[in-house]
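1. Predicted model and sequence follow; I will ask about them next.
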Amino acid sequence: MRHYEVVIMVHRDHSDQVPGMIDRYRSLITRGNGHVHRVEDWGRRQLAYPVAKIHKAHYVLMNIEVTSETLAELESAFRFNDAVIRNLIVLRQEADTSTSKIYEEELREQEKERERDRRRDEEVRARVARRQELEDDGGREAAAEPEVAKETAEAE
């Protein structure tokens, strides 16, 4: 069996189907006694140039070890799937199991986004707490005013 690196570009309108596609391709590979060493879902990315008037696509990278028959079956599956815009299969000398730089960048971006969301949530909570305190203080002052008015009326 040989090692291959496979990149597929899926039409952006079919991004929600990518996990199912990955599972189908993974089962096709394992049925052919192959092995999937790495799968990276890079998400939607801008294309370098338009392909069939499409400017964005969902990218998936797989490092696999398969026989030539299974590879032919996989290529056929790519070819007859309308959601797959392009695919690239490169022969490798050995299995690459480390994460790619593109995927690491994607993970960093996701972490930054989670951090921004967390900070935004904290700011919203702080604003709500401040507003609640002001309303509570305003309510106390308003409640205290009639008492002061009663005391001054009684004193007169």
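-> Cool, got the structure.
2. C-alpha from now on. contacts and neighbour counts both.
-> Fine.
3. Next, work out how far apart the residue nearest in space to the middle of the chain and Asp13 are.
-> By Cα atoms, centre = their mean, the chain has its centre lying nearest to Gly43, at 6.3 Å. Per Cα to Cα, to the nearest Å, Gly43 is found 12 Å from Asp13.
4. and if you look at Gln132?
-> 44 Å.
5. And for Ala144?
-> According to Cα to Cα, Ala144 and Asp13 sit 61 Å apart.
6. Second structure for comparison follows:
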Amino acid sequence: MRKYETIFILSPELSEDDIKSVTTKAQDVISSFNGECLRMDDWGIRKLAYSIKKSVRGRYYYLRFNGDRTLIAELERRLRLDDKVLRYQSVNITDLPERATVPEKKVEAAEGDVVEGTEEVTTTEETAE
């Protein structure tokens, strides 16, 4: 199975029941095609770059899942037919390299050595005469 992510934008005027019905339908499609839903995030209402169907704002949802091509075709078909969905896009992320982590350098400093990013500061007190 391949790993995919889909982002879809819903109309911001939808009620909680309408939003839940769209997200439930998406999860049902994934499970009916033997896929595995890994993550579903609500990114909230954001301003769109341009108006879509006379809306300048939209509610963004992020969906990450495992599945095959038939699953993607059916999920996109259902999102396309749903009037509540303004836009959607699916991307195959199976072949993307994992994020490289940079190993941290261990700094061992003896007494009196200056460690990068730190400086010894001396202050003198002046007395007023």
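-> Ah, there it is. As the structure is a computational prediction, the values presented were derived from the model and not from experiment.
7. for the longest strand seen in structure 1, packing partners?
-> Secondary structure of structure 1 per DSSP state E: the longest strand is strand 35-51. Here strand 35-51 of structure 1 touches helix 18-31, strand 54-66, helix 101-155, going by 3 or more Cα pairs under 8 Å, 6 or more residues apart in numbering; DSSP states H and E.
8. can you do 10 Å?
-> Applying 3 or more Cα pairs under 10 Å, 6 or more residues apart in numbering; DSSP states H and E, we find strand 35-51 of structure 1 packed against strand 2-11, helix 18-31, strand 54-66, helix 101-155.
9. contacting residues for Trp88 of structure 1?
-> Just so we're on the same page, residue 88 of structure 1 is Leu rather than Trp. With contact taken as Cα atoms under 10 Å, 6 or more residues apart in numbering, Leu88 of structure 1 is in contact with 4-9, 61, 75.
10. switch to 8 Å and redo it
-> Taking Cα atoms under 8 Å, 6 or more residues apart in numbering, we find Leu88 of structure 1 in contact with 5-8.
11. same deal with Ile45 of structure 2?
-> Counting by Cα under 8 Å, 6+ apart, Ile45 of structure 2 touches 12, 57-60.
12. quick one: Glu147 of structure 1 from Leu134 of structure 1, how far?
-> Applying Cα to Cα, the value for Glu147 of structure 1 to Leu134 of structure 1 is 20 Å.
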